[in-house]
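1. sharing a sequence plus its predicted fold:
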Amino acid sequence: MLAPTPASPESAGMSKAALDRLEQHLKSRYVNAGRFPGTRLLVYRRGKIVHSTVQGFADLERKVPVREDTIYRIYSMTKPITSVAFMMLFEEGRVALDEPVHKYIPEWKNLGVFVAGTAPAFLTRPPSRPMLIVDLLRHTSGLTYGFQQRSNVDAAYREKGIGEVVKAGTLETLIEDLAKIPLEFSPGEAWNYSVSTDVIGYLIGKIAGQPLEQFLKERIFDPLGMSDTDFFVPADKAHRFAACYSADPKGGMTSHATERKGTLTLQDDPTTSSFLSPPALISGGGGLCSTVADYLTFCRALINGGELGGVRLIGPKTLKLMTTNHLPGGRELPELSRSLFSEAAYNGIGFGLGVSVTMDPAKTLIPGSRGEYAWGGAATTSFWIDPAEELIAIFMTQVLPSSAYPVRRELRTMVYSAITDSNL
């Protein structure tokens, strides 16, 4: 796929001085301060790359600098790709959003809702209604993540290693294990960040009749020319693979900015990483590695109504359906969320099918547009797409957890402040 050529910010209604200030902010506050090893930021507006910069190191131990083609663990930025893949099957009439999940996973038909107890002796009650496909796409399924650390249910996830950063088992064993653990709540009653998109990945394989990784390669990556996006990093690209760090001195995912002490802790060495070989569990919720250039290609297809360079992923009406708030009653995340962790701000934000959706920019207390959609990954990668402003922003670093610093809020504020010629 032909890449867009860089252009001056002014040619797309943006200020070079403001974008330079943003880059200096990242350098002084994060890179030079030792909070991030390095950063990669790209801003695209009105069909042009108006800002593309690298700074710092991809691998601190070996002093390997960040490059434009550095490969990152994008973790939950996998979710929008998997969700688009599922909607391709939806467009082909092979699945409907209001179908019960147990149509495709019969062993889940009698999943109960947690009342009391610990694994394996849970006390449950029947759900008020069956889990639907749409519940998986919008995270109202009743499933969870073990790292939420808020209930006996997510403790059972941790015991089984479900949804961990280092994947264990297979998609089939994931489905089998989930059949033995109750739901956090009745489907549709709340929003909770969860392994739901991994289940969507399983359903893609079952409905398409081919493994998820093969479907993504044949239907999305190869047609769009996303040659650096995969569930592992092959040997001939390993030298481009970034190290991953933790803001927690113990190397975990519990540190926040106010708690952080000491320097970055190496969490995943790129020379010994599990990402260097094909995984047994293909995680549609968080398993992909990619580059900024590849992810920009995917985003360009979305901002262009689902098509790029003659390759159509989904139709514009389906994309509109995905990027509309689907939370029950049209509510926002704060009203429905039981999640202690997410990749999105809450106030003024809803959730579509695989992405967060801005409903009321004023409530977010940062600049933005109604209808922009976004998501991020556990290692502080993020993107957002603003159709009204014809804007895409992609940020990459490799620091767990993404909640350690308010960098996403700062990026959005400073990128939007660089707009000199608004479409609104």
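-> Received it, and whenever you're ready, just let me know what you need. Numbers count the residues shown, from 1 in each chain.
2. going by C-alpha atoms from here, please, whenever you check contacts or count neighbours.
-> Noted.
3. select the longest strand from the protein.
-> strand 48-59 (DSSP state E).
4. any buried residues in that one, and which?
-> For strand 48-59, burial by neighbour count (16 or more other Cα atoms under 10 Å) applies to 48-52, 54-59.
5. following it, which helix or strand comes up?
-> Downstream of strand 48-59, the first helix or strand assigned by DSSP states H and E is strand 64-65.
6. now do the longest strand of the chain: which elements does it pack against?
-> Applying 3 or more Cα pairs under 8 Å, 6 or more residues apart in numbering; DSSP states H and E, one finds that strand 48-59 contacts strand 38-45, strand 64-65.
7. most tightly packed of the ones you listed?
-> Among those, strand 38-45 has the highest mean neighbour count (mean count of other Cα atoms under 10 Å), at a mean of 23.
8. just the angle between that strand and strand 48-59, please?
-> Inter-element angle recorded for strand 38-45 and strand 48-59: 170 degrees (by axes from the mean of the first three to the mean of the last three Cα atoms, to 10 degrees).
9. which strands or helices does the helix or strand hosting Lys206 pack on?
-> Following DSSP H and E, one finds Lys206 within helix 196-208. When contacts are defined as 3+ Cα pairs under 8 Å, 6+ apart, helix 196-208 sits against helix 78-91, helix 133-138, helix 171-178, helix 212-216.
10. how about those in a markdown table, adding mean neighbour count and distance to Val292?
-> Below are the helices and strands packed on helix 196-208 laid out as a markdown table (neighbours: other Cα atoms under 10 Å; distance: least, Cα to Cα, whole Å):
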| stretch | mean neighbour count | distance to Val292 |
| --- | --- | --- |
| helix 78-91 | 22 | 13 |
| helix 133-138 | 26 | 25 |
| helix 171-178 | 16 | 27 |
| helix 212-216 | 19 | 18 |
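11. this is the other structure I want to compare:
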Amino acid sequence: MNPKLFWLKLSPPQILTLGFAALIGIGTMLLMLPVATTSREPLGAIDALFTATSAVCLTGLVVVDTATTYSTFGELVIMLLIQISGLGFMTMATLFALMFKRRISFKDRLVLQEAMNQTSVEGIVRLIRRVIIYTFVIEAVCATLFSIRWAFDMPAGQAVYFGIFHAISLFNNAGFDLFGQFHSFTGYVSDPLINIVSIFLIVSGGLGFVVLSDLIDFRQKRKLSLHSKVVLSMSGALILVGAVVIMVFEFTNPRTLGALDGGGKTLAALLQSVTPRTAGVNTIDITGMRQATQFFIVILMFIGASPGSTGGGIKTTTFTVMIGAVVAMMRGRQDIVLFHYRLAQERILKALTIALLAVLLVLTVAMILSTTEDGHFLEILFEATSAFGTVGLSMGLTPHLTAFGKVLICFTMFAGRLGLLTLVYALGPNKNKELYRYPEGKMIIG
């Protein structure tokens, strides 16, 4: 079949699904090359697939230690996969098209609309230009700050390399790190610069490019869209509540916050509240947390970041709509109203569908893993939720997964990165408009 005709026959969700799958396949083959490992021995196919999937899905879960297993070539492959996936392969294609002054077709705009989770194609190319600029500027500035700080701990060349790698990893909410032995950022638990820059990168990547664009234009327009208001208010609330809950639960725990001073406690609690949304780095030991804190982090990971961002989860807007539905029902109101705007029924049904599908996926994966893996149920639920939310936090189960468990987690990461509705639309039949409606029925609820 003519490739052009094949492209035209595919729907935007199918194009995105095939694109991410192809990127994972290329990454897997590159990571299986002998030059990609420090031992110069080819990595196993499943381990290479897991790492490539984790990088493309911006998760950060690993079955082998990144710093000690992969050579500089392997680390560069991982970094490139993170950057391409974070921007989106269609965004990268658009970048090259703009550079060579090629026309962006309407089909390309439809795919970009699906990739950026937008409601229309209007202004989509202008948004893509901003996405590219925002990404490289934020990453460059934060990479410079990281490099300056780490120049005090390591050679200058290595400090620059670490700065670039971790700026890309954190802004894209990927969670990969190069500190070795699965230690993540625990060596910098009380370092103000590392913590503040890390929080800024994670939050910036998790808010979404539409919100960043709105914030930059605020000085001129003097107003924010409803989407930006919901994202900013819910993100702020989750970060604040998360930090307070973690501080309360872990304040006296000697394995986490108990051994730190006041400033260290505050920085650690704040970062650990931000990182489940969905960055995957940590400055305190996840396995040393109390079970209540671990379960609370599961909730944060399930909610995730915001639409159009580099994060996963059901998204802050979905969570807000669900809360709005509960409040509206308790008050006896027919409509969900946010910031003096009424939400359409279609948006409400979409939010409920996403949330229900996510619950079913996480619970199904957790139940299956509980029969194939050796671990406590909370560890398994934590791992399954981390994979779906593309977070990357782990209670230590991932390196010990069976081959089947690794493949199942790969699928969960892929579904979480792509989006459940996008995956359903890609695998299911085309949506056709109904030509009739059934009579309304009544049933007892509750």
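-> In hand now; what should we look at? These figures come from a predicted structure and were not determined experimentally.
12. TM value for the aligned chains?
-> TM-score for the superposed chains, counting by TM-score structural alignment, normalised by the length of structure 1: 0.29, backed by 202 aligned residues with a Cα RMSD of 7.1 Å.
13. ok, back up a step: the helix holding Lys206 of structure 1 vs helix 171-178, what angle?
-> Using the same axes, to 10 degrees: helix 196-208 of structure 1 against helix 171-178 is 120 degrees.
14. name the residues of helix 196-208 of structure 1 that are buried.
-> In helix 196-208 of structure 1, counting by 16+ other Cα under 10 Å, buried: 196-205.
15. neighbours of Met90 of structure 2, how many?
-> Residues near Met90 of structure 2, counting by other Cα atoms under 10 Å, number 21.
16. Val111 is in contact with that one, correct?
-> Yes - judged on Cα atoms under 8 Å, Met90 of structure 2 makes contact with Val111 at a distance of 7.5 Å.
17. before we move on, the earlier item: okay, among the buried residues of strand 48-59 of structure 1, which ones form the most distant pair?
-> Pairwise distances across the buried residues of strand 48-59 of structure 1 (Cα to Cα) peak at 29.7 Å, for the pair Lys48 and Asp59.
18. now for the buried residues of helix 196-208 of structure 1: which two are most distant?
-> Ser196 and Gly205 (14.6 Å).
19. Val298 is in contact with Ser386 of structure 2, correct?
-> Yes - between Ser386 of structure 2 and Val298 there is a contact under Cα under 8 Å: 7.4 Å.
20. more neighbours, those two?
-> Ser386 (35 against 22).
21. give the other helices and strands that the host helix or strand of the more buried one contacts.
-> Assigned by DSSP H and E, Ser386 of structure 2 falls within helix 377-388. Contact here means 3+ Cα pairs under 8 Å, 6+ apart; on that basis helix 377-388 of structure 2 packs against helix 291-303, helix 345-372, helix 403-418.
22. what residues of the helix or strand containing Val424 of structure 2 count as buried?
-> Remark: Val424 of structure 2 resides in helix 420-427, with elements defined by DSSP H and E. For helix 420-427 of structure 2, the neighbour count (16+ other Cα under 10 Å) marks 420-423, 425-426 as buried.
23. quick one: which of the buried residues of strand 48-59 of structure 1 is nearest Leu319 of structure 1?
-> Nearest to Leu319 of structure 1 among the buried residues of strand 48-59 of structure 1, with distances taken as Cα to Cα, is Lys48, at 21.9 Å.
24. any figure for the gap between the closest one and Ala393 of structure 1?
-> 12 Å (Cα to Cα, to the nearest Å).
25. for Leu123 of structure 1, same thing?
-> 46 Å.
26. if you count what's nearby, which of these two comes out ahead?
-> Ala393 (24 against 14).
27. before we move on, the earlier item: reformat the helices and strands packed on strand 48-59 of structure 1 as CSV; add distance to Leu171 of structure 1.
-> Output for those, formatted as CSV (distance: least, Cα to Cα, whole Å):
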stretch, distance to Leu171 of structure 1
strand 38-45, 32
strand 64-65, 35
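28. other SSEs contacting the helix holding Val424 of structure 2?
-> helix 12-31, helix 345-372.
29. can we see that at 6 Å?
-> Counting contacts by 3 or more Cα pairs under 6 Å, 6 or more residues apart in numbering; DSSP states H and E, helix 420-427 of structure 2 packs against helix 12-31.
30. following the helix it packs on in sequence, what is the next regular element?
-> helix 45-56.
31. tell me what angle that next one forms with helix 12-31.
-> Using the same axes, to 10 degrees, helix 45-56 of structure 2 lies at 130 degrees relative to helix 12-31.
32. can you pull the buried residues of helix 45-56 of structure 2?
-> In helix 45-56 of structure 2, counting by 16+ other Cα under 10 Å, buried: 46-56.
33. of those residues, closest to Phe414 of structure 2?
-> Thr53 (7.0 Å).
34. ok, now how distant is that closest one from Ala351 of structure 2?
-> According to Cα to Cα, Thr53 of structure 2 stands 26 Å off from Ala351 of structure 2.
35. same question for Cys410 of structure 2.
-> 24 Å.
36. which one's more surrounded, those two?
-> Taking other Cα under 10 Å, Cys410 of structure 2 and Ala351 do not tie; Cys410 has more neighbours (23 against 19).
37. how close does that one sit to Val424 of structure 2?
-> Cys410 of structure 2 sits 17 Å away from Val424 of structure 2, taking Cα to Cα as the criterion.
38. next one: Gly263 of structure 2
-> 46 Å.
39. Val131 of structure 2 too?
-> Val131 of structure 2 sits at a distance of 27 Å from Val424 of structure 2 (criterion: Cα to Cα).
40. repeat for Gln158 of structure 2
-> From Gln158 of structure 2 to Val424 of structure 2 the distance is 43 Å (Cα to Cα).
41. for Phe73 of structure 2, same thing?
-> 35 Å.
42. got it, and Ile323 of structure 2?
-> With distances taken as Cα to Cα, Ile323 of structure 2 is found 25 Å from Val424 of structure 2.
43. also Ser204 of structure 2?
-> 29 Å.
44. do Ala268 of structure 2 as well
-> From Ala268 of structure 2 to Val424 of structure 2 the distance is 38 Å (Cα to Cα).
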